[in-house]
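Enquirer: Any chance you could fold what I've pasted below:
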Amino acid sequence: MLRDFAWRAFEQTGSIESYMFFKEIEEFKKARNETKMAEEEAAPSNS
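Expert: Next comes the predicted model:
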């Protein structure tokens, strides 16, 4: 949702700050997903 807002703000204004904010959100999301995947791989199996 915030990602979409940042992108729309960039589209409408051409503001580099809006674009940089959008990219920051993308990087945070990517890092969070990588962390989640690593935690799932490291989780002990119940088998």
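Enquirer: When you work out contacts or count neighbours from here on, use the C-alpha atoms and nothing else.
Expert: Will do.
Enquirer: residue ranges for the helices of the chain, please.
Expert: Secondary structure of the chain by DSSP state H: the helices cover 2-13, 16-42.
Enquirer: Sequence B follows; please return its structure for comparison with A:
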Amino acid sequence: MTATMNADTGRQRTRAALFLAVAMAATVGSALGFQHIGGYIP
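Expert: Take a look at the predicted model:
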């Protein structure tokens, strides 16, 4: 099997990676904000 990588595939993967990075940062940021604002102590 050969995987061909054209510009469109690379652009799509870059967008997916950026979206996942932003989503993970938002998840972690909201959890830290909840702990900080709510005073949650595990």
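Enquirer: ok so, going back, please produce CSV containing the helices of the first structure, extended by mean neighbour count.
Expert: CSV is the format used below for the helices of the first structure (neighbours: other CA atoms under 10 Å):
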stretch, mean neighbour count
helix 2-13, 14
helix 16-42, 13
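Enquirer: can you tell me which residue in the first structure aligns to V22 of the second structure?
Expert: In the first structure, V22 of the second structure lines up with A31, judged by TM-score structural alignment.
Enquirer: residues touching its match, list them.
Expert: Contact analysis of A31 of the first structure by CA atoms under 8 Å, 6 or more residues apart in numbering lists nothing.
Enquirer: How far off centre is stretch 36-47 of the first structure?
Expert: 22 Å (CA atoms, centre = their mean, to the nearest Å).
Enquirer: Start and end of it, how far apart?
Expert: 21 Å (CA to CA, to the nearest Å).
Enquirer: go on, stretch 4-20 of the first structure?
Expert: End-to-end distance (CA to CA), stretch 4-20 of the first structure: 13 Å.
Enquirer: do the same with stretch 8-23 of the first structure
Expert: First residue to last in stretch 8-23 of the first structure (CA to CA) measures 13 Å.
Enquirer: do the same with stretch 39-47 of the first structure
Expert: Stretch 39-47 of the first structure: ends 17 Å apart by CA to CA.
Enquirer: Surely Y19 of the first structure touches R8?
Expert: No - the pair Y19 of the first structure / R8 is not scored as a contact, 9.5 Å apart, by CA atoms under 8 Å.
Enquirer: Since that was my last question, I'll sign off now.
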